[in-house]
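[1] have a look; sequence and predicted model below, questions after that.
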Amino acid sequence: MTSDPSGTDTLHRPEILRYSAFTHDPAGGNPAGVVLDASGLDEAAMLAVAAEVGYSETAFVTGGAEGSRRFRVRYFSPLAEVAFCGHATVALAVALAERLGPGEIVLDTAAGEVPVATRVDADGTVSATLTSVPTRSRTALDSELNAALKALGWAPEDLDPELPPHVAFGGNDHLILAAASRERLADLDYDFDGLAEVMRAHGWTTLHLVWRESPELFHARNPFPVGGVVEDPATGAAAAAFGGYLRALDLVPHPSRITIRQGEDMGRPSVLRLDATPEDTRVHVSGAAVPIP
């Protein structure tokens, strides 16, 4: 029996599916790997598969009761395991819905329980709405902010003073920085190793860089050097954390639908939709996903 670089025997190699999330077009959105049966893979093998796939995240179903719609899931970037990944959750949920039929599923992740509702859109595309774990948000420390700005090559005056820097959580921690202009957001040329070092020191999964076009529409970019990826085209976990951030700033005065446009500066446009209420600490993140040919 031979073996391959993924660390698994070739005769027992898992099927690797590829989906693009938060898009109706496989040329857009954020690609994710999906392994529906990873019960025979250990952590090293899953990490090797994620590195081979090369996407920012791959979701691995490691177990679940037979006949149920509840599954245990782990997420790996090419470099490390992460507790939760939004776009890979949407990709996985759509893959499951295509095989089991639309409806509710529940994912048990390292971050906690994540319910996901799936449905078929009018054009036949399958969409998913994940409900995050409880979110939280706090003001970023000066030391955190200064280190991040230095690695980004941004100046304090590049920030929108009406949207203060925060560290927000929606399954993972993300530093949220609001750019003062769309031009500042578009010009992203950062110190990859330097920012990765800062993020590891503070436990941040991505930086969620946003520009507010209107109260209901934001543009975002998400550097992800700690995962070995320059930038994510769509980041569902950061979007959930951002919903908690908006709540902390009292920018969700009533049930709100927020749209985030991401990936446009990368040529992979993505659309993420947030539903949040002032009373609920959880955020609903919605988007479609399609197989990558």
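    Sure thing, it's come through. Numbering: from 1, shown residues only.
[2] hey, let's count contacts and neighbours off CA atoms from now on
    Fine.
[3] now residue 269, nearest residue through space, not along the chain?
    Excluding the flanking residues, the one nearest residue 269 by Cα to Cα, 6 or more residues apart in numbering is residue 263, at 4.6 Å.
[4] got a list of what the one you found touches?
    By Cα atoms under 8 Å, 6 or more residues apart in numbering, residue 263 lies in contact with 28-29, 220-221, 232-234, 269-270.
[5] run the chain-centre distance for stretch 58-66.
    Computed by Cα atoms, centre = their mean, to the nearest Å, the chain-centroid distance of stretch 58-66 equals 19 Å.
[6] buried ones in that stretch?
    By neighbour count on 16 or more other Cα atoms under 10 Å, the buried set for stretch 58-66 is 58-64.
[7] quick one on the thing from earlier: looking at the contacts of residue 263, spot the one nearest residue 17.
    Looking at the contacts of residue 263 and their distance to residue 17, the nearest is residue 29, at 15.6 Å (Cα to Cα).
[8] could you list every helix and strand in contact with the longest strand anywhere in the chain?
    If you go by DSSP state E, the chain has its longest strand at strand 204-214. Applying 3 or more Cα pairs under 8 Å, 6 or more residues apart in numbering; DSSP states H and E, we find strand 204-214 packed against strand 173-178, helix 182-186, strand 217-224, helix 236-248.
[9] put this next to the first one:
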Amino acid sequence: MTKASGLTSDILRYAAFSSDPRGGNPAGVVLDASAHDDAGMLAVAAEVGYSETAFVTAGDPAKRRFTLRYFSPLAEVGFCGHATVATAVALAERVGPGELVFETPVGEIPVLTSTGPGGTVRATLTSVATRSRPARDDELDATLQALGWAREDLDPALPPHVAFAGNDHLVLAAASRARLGDLAYDFDALAGVMRGHGWTTVHLVWRESPTLFHARDPFPVGGVVEDPATGAAAAAFGGYLRALGLVPGALAITVRQGEDMGRPGELLVEVDASDPRVRVSGEAVPLAG
């Protein structure tokens, strides 16, 4: 990839899963990272300071295929939904809307982009195949202790699972909105539990209705207390709902996240009982440099 491609090696900043730059999840995007090695990408991600920065390391704009890698301030991450959406929107603004294909460390991720009213670009990513399994007692007990939660704080209708859509996420459903809203956890303890099990986030949810959920995602393993909008976890959560038998043919749910952080965002999650993949949609808008 060269500068003749029209793509930039500058660090771009977008808020994903929001049409308002004051909401959603900020992501760094480098559309031409061909000159960066691993250490250089990690250094850029640490400088940006967002939960993730996406790097396009190779690609063909004419064929709309790109190789994408993701780094948190502390380490490389196999897959990141909000940075995927941010990158897709940044590319669509430069090469036009339509389908893009990203080669990522976890596999091929198709993303459909379109322009809506007012010129805001929307992106729909399709995850790799999802899977979900019940959490073990030792996994659950250690996590609850780090969170300062009790088993009585959980919704018994939505049991704890470890869900995958490129990364593993522990899914815990709170019994009340108040429990979800009161998040003050032991950062180092939770980071240790997550590293021990290879989890990217702990996906905390509360079910307002069968199609509306509220979520929070602690991300201490990435050096971030909380992620404001987490597309990878939302995709894994869609697979979790399918595994529980809560998808009657097809289901579209809305996940609201970032409300408790003052950065509200909205993720549309589409699940089909016959397809192991999950679609996650949202908008992204540029942030001031």
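    Arrived safely, thanks for sending. This is a predicted model, so every value here is computed, not measured.
[10] circling back to that earlier point, just so I know, which of the helices and strands packed on strand 204-214 of the first structure lies nearest residue 138 of the first structure?
    helix 236-248 (7.9 Å).
[11] how about residue 107 of the first structure, what's its match in the second structure?
    Structural alignment (TM-score structural alignment) places residue 107 of the first structure against residue 102 in the second structure.
[12] and the gap between its match and residue 280 of the second structure?
    Computed as Cα to Cα, to the nearest Å, the residue 102 of the second structure to residue 280 of the second structure distance reads 15 Å.
[13] okay, those two: which has more neighbours?
    The residue with more neighbours, out of residue 102 of the second structure and residue 280, is residue 280; 27 against 22, by other Cα atoms under 10 Å.
[14] counterpart of the more buried one in the first structure?
    Under TM-score structural alignment, residue 280 of the second structure pairs with residue 285 in the first structure.
[15] that match contacts residue 271, doesn't it?
    No. Under the criterion of Cα atoms under 8 Å, residue 285 of the first structure makes no contact with residue 271, lying 10.5 Å away.
[16] do a quick rundown of the helices in the first structure.
    43-53, 86-100, 142-152, 182-186, 192-202, 236-248 (DSSP state H).
[17] tell me which of these is the most buried.
    helix 236-248 (a mean of 27; mean count of other Cα atoms under 10 Å).
[18] in the superposed pair, what's the mean gap between it and the second structure?
    Average distance between helix 236-248 of the first structure and its aligned residues in the second structure, after superposition and using mean Cα distance after the TM-score superposition for the first structure, equals 0.2 Å.
[19] packing partners for that helix?
    Against helix 236-248 of the first structure (3+ Cα pairs under 8 Å, 6+ apart) you get helix 86-100, strand 136-139, strand 166-169, strand 173-178, strand 204-214, strand 270-276, strand 284-291.
[20] distance to residue 158 of the first structure for these - can I get that in a markdown table?
    As requested, those are exported to a markdown table (distance: least, Cα to Cα, whole Å):
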| stretch | distance to residue 158 of the first structure |
| --- | --- |
| helix 86-100 | 28 |
| strand 136-139 | 18 |
| strand 166-169 | 15 |
| strand 173-178 | 9 |
| strand 204-214 | 11 |
| strand 270-276 | 24 |
| strand 284-291 | 28 |
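[21] between these, which one is closest to residue 187 of the first structure.
    Of all those, it is strand 204-214 that lies closest to residue 187 of the first structure, at 11.4 Å by Cα to Cα.
[22] between the closest one and helix 142-152, how many degrees?
    Interaxial angle, strand 204-214 of the first structure versus helix 142-152 (axes from the mean of the first three to the mean of the last three Cα atoms, to 10 degrees): 80 degrees.
[23] got the buried residues for strand 204-214 of the first structure?
    Neighbour-count burial for strand 204-214 of the first structure flags 204-212 (criterion: 16+ other Cα under 10 Å).
[24] how far off centre is that strand?
    With Cα atoms, centre = their mean as the basis, strand 204-214 of the first structure stands 12 Å off its chain's centre.
[25] which residues in the second structure does that strand align to?
    The aligned range for strand 204-214 of the first structure is 199-209, by TM-score structural alignment.
[26] returning to that earlier point: Throw the helices of the first structure into a markdown table and include distance to residue 170 of the first structure, thanks.
    Listed next are the helices of the first structure as a markdown table, based on distance: least, Cα to Cα, whole Å:
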| stretch | distance to residue 170 of the first structure |
| --- | --- |
| helix 43-53 | 22 |
| helix 86-100 | 9 |
| helix 142-152 | 19 |
| helix 182-186 | 23 |
| helix 192-202 | 16 |
| helix 236-248 | 4 |
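[27] so which of those helices gets nearest residue 168 of the first structure?
    When the helices of the first structure are compared by Cα to Cα, helix 236-248 sits nearest residue 168 of the first structure, at 5.2 Å.
[28] not counting the closest one itself, show me its contacts.
    Here helix 236-248 of the first structure makes contact (Cα under 8 Å, 6+ apart) with 84-87, 132, 135-138, 166, 168-174, 176, 206, 208, 252, 260, 272, 274-278, 281-285.
[29] now do the strands in the stretch 1-150 of the first structure.
    Under the criterion DSSP state E, counting those that start in this stretch, strands of the stretch 1-150 of the first structure are mapped to 17-21, 30-35, 58-63, 70-76, 81-82, 103-109, 112-120, 126-131, 136-139.
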